[in-house]
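Trainee: For reference, the sequence and a predicted model appear below.
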Amino acid sequence: MYGDCRTEEIDAPPQACFDALTDFEALPTWQGAVKSVRVLERDATGRARVVEFEVDAKVKRVKYRLRQVYDEPHRIGSEYAGGDFRDMTGEWRFVDLGDGRTRAELDLNIDPGRFVPGPIRSAIADAVMRRSLADLKRHLSR
């Protein structure tokens, strides 16, 4: 896949996880690091195809665009389409555990482009994944 995978059990069905993460304009209200989102391109059904994110990366704010690939409600893939990184690819997967519960899995590969040693890149990706999963769990537990 894209490197390390992180998982979290969510008290919501896969469709609720999928819907929360594809309501891009609402992400800044509950994803802590996401400061703004703009949908730049939509497909024939009106679903976001290319999305621009502005994220607080602690050291500075970064912008990047991702091309979204969907397999509703099981998967959201993201392909890098330009921005402040050299590369960024990721994938959310939602596994139905029954009883309205989901195992959310997130794979993420971030290459910031500057000379950043591999272990530091891995630590950044790990922190981003843990925070994103925790934010999703908190959002759907309301």
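Mentor: Done, it's in.

Trainee: hey, let's count contacts and neighbours off CA atoms from now on
Mentor: Fine.

Trainee: Touching stretch 17-29 from outside, list them.
Mentor: 34-39, 48, 51, 72-76, 94, 104, 136, 140 (C-alpha atoms under 8 Å, 6 or more residues apart in numbering).

Trainee: Buried subset of those residues, written for ChimeraX?
Mentor: Buried subset of those, written as a ChimeraX selection, criterion 16 or more other C-alpha atoms under 10 Å:
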select :34,35,36,37,39,48,51,73,74,75,76,94,104,136
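
Trainee: ok, now how distant is the residue sitting furthest away from the middle of the chain from Asp11?
Mentor: If you look at how far each residue of the chain sits from its centre, by C-alpha atoms, centre = their mean, the farthest one is Asp99, at 24.6 Å. For Asp99, the distance to Asp11 equals 9 Å [C-alpha to C-alpha, to the nearest Å].

Trainee: how about the helices of the protein, start to end?
Mentor: In the chain, the segments counted as helices under DSSP state H are 14-22, 27-30, 118-140.

Trainee: I'd like to know which of the ones you listed lies nearest to Arg6.
Mentor: Closest of the helices of the chain to Arg6 is helix 118-140, at 6.6 Å (criterion: C-alpha to C-alpha).

Trainee: mind listing what's buried in that closest one?
Mentor: 122, 124-126, 128-129, 132-137.

Trainee: Second structure for comparison follows:
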Amino acid sequence: MARTTSDIVIDAPADQIMAVIADFSAYPVWATGVKTADVVATADDDRARQVHFVLDAAPIRDEYDLAYVWDADRTVSWRLAEPGSMLTSMDGAYVLEPLDGARTRVTYQLSVDVSVPLLGMLKRKAEKVIIDTALKGLKKQVEAS
């Protein structure tokens, strides 16, 4: 499954960015289309291991669970643990790369499959829109705090 990738530079250290990524209860504030994000299970470090999402991002309206794997403040990856009615597969990751001073490059990788057939080009375009919107929302949320 090919991944769509994009990145952005955020004026904050990696730990501050990862704290925003890990705060799922705040996703409805900054993550476009996310209506709720409820932690179902946590790991030993108190970070989410599984999260239940309710998404309303036309044309996709769905509920699903994602399973997360954290690597300190360097990366977080996820996969679809409980499929929804539309989402049949989702694999993604945020990769954080510290730059000079307190800036960090955040790379978002995503691959999504849905139950309705989509041309590869349309699917990649949809993934790109999701990624770019998420990165801009993350940057705004982190830099506002």
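Mentor: That came through fine. It should be emphasised that the depicted structure is a prediction, and the values quoted were computed from it without experimental measurement.

Trainee: picking up where we left off before, tell me which of the helices of the first structure sits nearest to Ala81 of the first structure.
Mentor: helix 14-22 (17.3 Å).

Trainee: Give me the angle between that closest one and helix 118-140.
Mentor: Between helix 14-22 of the first structure and helix 118-140, the angle comes out at 120 degrees (axes from the mean of the first three to the mean of the last three C-alpha atoms, to 10 degrees).

Trainee: mean shift of helix 14-22 of the first structure relative to the second structure?
Mentor: Average distance, helix 14-22 of the first structure versus aligned residues of the second structure after superposition (mean C-alpha distance after the TM-score superposition for the first structure): 0.6 Å.

Trainee: which bit of the first structure covers stretch 34-44 of the second structure?
Mentor: Under TM-score structural alignment, the match for stretch 34-44 of the second structure in the first structure covers residues 34-44.

Trainee: just how off-centre is that stretch within its chain?
Mentor: With C-alpha atoms, centre = their mean, to the nearest Å as the basis, stretch 34-44 of the first structure stands 13 Å off its chain's centre.

Trainee: again with stretch 59-67 of the second structure
Mentor: Distance of stretch 59-67 of the second structure from the chain centroid (C-alpha atoms, centre = their mean) equals 12 Å.

Trainee: What are the contacting residues of that stretch?
Mentor: Surrounding stretch 59-67 of the second structure, the residues in contact under the criterion C-alpha under 8 Å, 6+ apart are 49-56, 78-87.

Trainee: Dump the helices of the first structure into TSV; add distance to Gly90 of the first structure as well.
Mentor: Output for those, formatted as TSV (distance: least, C-alpha to C-alpha, whole Å):
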stretch	distance to Gly90 of the first structure
helix 14-22	13
helix 27-30	17
helix 118-140	10
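
Trainee: Out of those helices, flag the one nearest Asp43 of the first structure.
Mentor: Between those, helix 14-22 lies closest to Asp43 of the first structure; by C-alpha to C-alpha that is 13.2 Å.

Trainee: Could you list the buried residues of the closest one?
Mentor: Quick answer for helix 14-22 of the first structure (16+ other C-alpha under 10 Å): 14-18, 21-22.

Trainee: Please apply the same query to stretch 58-70 of the first structure.
Mentor: 62-68, 70.
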